[in-house]
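*Asks:* Sequence plus the predicted model coming up.
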Amino acid sequence: MTAEERMMWVERYSALPTENVADAMDGLGLKRGSVLGLHPIDPSQKRAAGFARTILQKRRSTPWDGVNLAKHGKVIDDKTEPGDLLVISMGGIMDVSTGGDLLALRAQLRGVQGELTDGCLRDTDDIAAFGFPAYSAGTAPNKSAYDIETVGVDVPVTLCGVLIFPGDMVVMDRTGVVVVPSGKIAEVYESASRIAKREERVAVHLREGKTLTESRKLAAAEVGQ
């Protein structure tokens, strides 16, 4: 996929609510990709979509010796591309953060669209202030260098029971997070886009005074199932 094609899909999915994406996956009989139990650092943050750039972290296997094994700053510097979305698995570690404002700022300047982690973040007021969308399990003021090591990059990771592969499409908004398998990005988009258009028409007919049943029938005739 070319850089232009990547950004085309990012823009398309960034225009879709997560609920339309989730409904499309249900309608296509795909395994649900909703990542439940995480929260936006800013309830007013913009919708974001991007290709999963995965990082797997765990508790350090050796005592702190002055060497930072977390390494996700280097991953951001060396591996991220425009249109990526960071997906960091911390395996439920909640007493330290996996990153803060400087990592988020560097990622944003590299064209990364946002961040998703089942761990904690810090400097969340600052991250929100420069408009970097992020979902996390919580916040923690302590940094990761003393406690965490990165054991995998661009590997499959599991967040809140959802298996995420590098290159999957991640969509985040105020409602939640949905992950679309990389091989289904086009198919899910076509279905979700049709659902969004149909719901827009339902709303138009409701405002005209029609019932839900009438509005849905009219919208289905206009847009298709």
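*Replies:* Yes, it's here.
*Asks:* Only C-alpha atoms from now on, for both contacts and neighbour counts.
*Replies:* Fine.
*Asks:* would you list every one of the strands in this protein?
*Replies:* Using DSSP state E, the strands found in the chain span residues 39-40, 48-59, 84-89, 115-117, 120-121, 134-136, 138-139, 148-153, 157-159, 162-164, 169-172, 177-180.
*Asks:* ok, the most centrally placed residue in the chain - contacts?
*Replies:* For the chain, V170 is the residue whose C-alpha lies nearest the centre (CA atoms, centre = their mean; 3.9 Å). Contact partners of V170, counting by CA atoms under 8 Å, 6 or more residues apart in numbering, are 49-52, 85, 177-180.
*Asks:* Would you mind pulling up the elements that the lengthiest helix in the chain packs against?
*Replies:* Taking DSSP state H as the criterion, the chain has its longest helix at helix 185-207. Judged by 3 or more CA pairs under 8 Å, 6 or more residues apart in numbering; DSSP states H and E, helix 185-207 is in contact with helix 18-27, helix 212-223.
*Asks:* Next up, a structure to set beside the first:
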Amino acid sequence: MPLTAEAIEILKTITTATITTVLLKKGLRNVWMRGTKPLRPGQPRLVGPAFTLRFVPAREDLATPESWAKPISTRSAIEAMPPGCIAVVDAMGITDAGIFGDILCMRMAKRGIAALVTDGVVRDLEGVLGTGLPVWCNGAAAPPSVAGLTFVNWGEPIGCGGVAVFPDDVIVADQDGAVLIPRDKLETVLAEGPEQERMEAWIVDEVEKGAVLPGLYPMNAETKARYEASKKK
């Protein structure tokens, strides 16, 4: 199913928590990328197709400042990113070498990249924040990527935060972190996600009114009947 502008707007109304619940019901438990925390509190929920990048452990003959000028480099990968994508970077959870700094993030922002998601960290924190590029990562570190990582490719399956991410998987990121939706599950999430949000909002309202949880969450038959009746009002 294509990720249309309409689909993106619908997904922006569905929390990552709800998405994980919907996918859990379909047998998918491992879709939340560990270590993907919003770099700036209050970043809006963002949606986009995954553009994948992969690092491996640093090897001294490959992970050098000179490697930044090679055809296979983070610089070339950024120029290959289509506007609106979310760059998802496999940094193997390494937190003592920043994969991107302010210059690379500024270029991504200028090219219209929706966001950067990684299980690693960034460097030049103040500068990265100044670019305006939304980032989900595991913190910041001063050393450059080559201090701990070797960049090897883009546009191939990766592991990010313990989750298998394939190019063009749908990424949704909010204050709870980043999750992926496989393309063949996109229609399901679009169909069931908004209803799950409505139902949980109704439950929250009932709790606020003083309702007890047994029979309410999860709903028993009587509660389901009240909920269905409320939708007709």
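*Replies:* Thanks, I have the structure now. Everything numeric here is computed off the predicted structure, so don't read it as measured data.
*Asks:* With adjacent residues omitted, what lies nearest to the residue nearest to the centre of the first structure?
*Replies:* With CA to CA, 6 or more residues apart in numbering as the measure, V179 is the residue that lies nearest to V170 of the first structure, at 4.6 Å, once sequence neighbours are left out.
*Asks:* pretty sure that neighbour is touching G33, no?
*Replies:* Yes. V179 of the first structure sits in contact with G33 when judged by CA atoms under 8 Å, with a separation of 4.8 Å.
*Asks:* For the two, indicate the residue with more neighbours.
*Replies:* Comparing V179 of the first structure with G33 by other CA atoms under 10 Å, the one with more neighbours is V179, at 27 against 20.
*Asks:* Trace P41 of the second structure over to the first structure, please.
*Replies:* Under the alignment (TM-score structural alignment), P41 of the second structure maps onto P43 of the first structure.
*Asks:* Surely its match touches R174?
*Replies:* Yes. If you go by CA under 8 Å, P43 of the first structure and R174 touch, sitting 6.3 Å apart.
*Asks:* Looking at those two, which is more packed in?
*Replies:* Neighbours were tallied for P43 of the first structure and for R174 using other CA under 10 Å; the higher tally belongs to R174 (17 against 12).
*Asks:* so the more buried one touches I41, yeah?
*Replies:* No. Between R174 of the first structure and I41 there is no contact, the gap being 10.1 Å when judged by CA under 8 Å.
*Asks:* neighbours around the residue nearest to L103 of the first structure when sequence neighbours are not counted, how many?
*Replies:* Once flanking residues are discounted, L103 of the first structure sits nearest to G73: 6.2 Å by CA to CA, 6+ apart. Close neighbours of G73 of the first structure, defined as other CA under 10 Å, add up to 15.
*Asks:* What's the separation between the aligned residue in the second structure for G73 of the first structure and M108 of the second structure?
*Replies:* Per TM-score structural alignment, the equivalent position to G73 of the first structure in the second structure is R75. Counting by CA to CA, to the nearest Å, the gap between R75 of the second structure and M108 of the second structure amounts to 10 Å.
*Asks:* before we move on, what about D169 of the second structure?
*Replies:* Counting by CA to CA, the separation of D169 of the second structure from M108 of the second structure is 19 Å.
*Asks:* got it, and E60 of the second structure?
*Replies:* Taking CA to CA as the measure, E60 of the second structure and M108 of the second structure are separated by 28 Å.
*Asks:* go on, S67 of the second structure?
*Replies:* Shown here: S67 of the second structure relative to M108 of the second structure, a distance of 19 Å by CA to CA.
*Asks:* Looking only at neighbour counts, state which of the two leads.
*Replies:* Using other CA under 10 Å as the criterion, S67 of the second structure and M108 rank with M108 on top: 24 against 16.
*Asks:* my guess is that one contacts S76, does it?
*Replies:* No. Applying CA under 8 Å as the test, M108 of the second structure and S76 come out as separate, 11.5 Å apart.
*Asks:* Dump the strands of the first structure to a markdown table, plus distance to A203 of the first structure.
*Replies:* As requested, the strands of the first structure are arranged in a markdown table below (distance: least, CA to CA, whole Å):
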| stretch | distance to A203 of the first structure |
| --- | --- |
| strand 39-40 | 28 |
| strand 48-59 | 24 |
| strand 84-89 | 32 |
| strand 115-117 | 32 |
| strand 120-121 | 38 |
| strand 134-136 | 30 |
| strand 138-139 | 36 |
| strand 148-153 | 44 |
| strand 157-159 | 35 |
| strand 162-164 | 32 |
| strand 169-172 | 23 |
| strand 177-180 | 24 |
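*Asks:* Quick one: closest of the ones you listed to A22 of the first structure.
*Replies:* A22 of the first structure sits nearest to strand 177-180 of all those, at 6.7 Å, using CA to CA.
*Asks:* what's the average distance of the closest one to the second structure?
*Replies:* Aligned to the second structure and superposed, strand 177-180 of the first structure gives a mean residue distance of 1.4 Å (mean CA distance after the TM-score superposition for the first structure).
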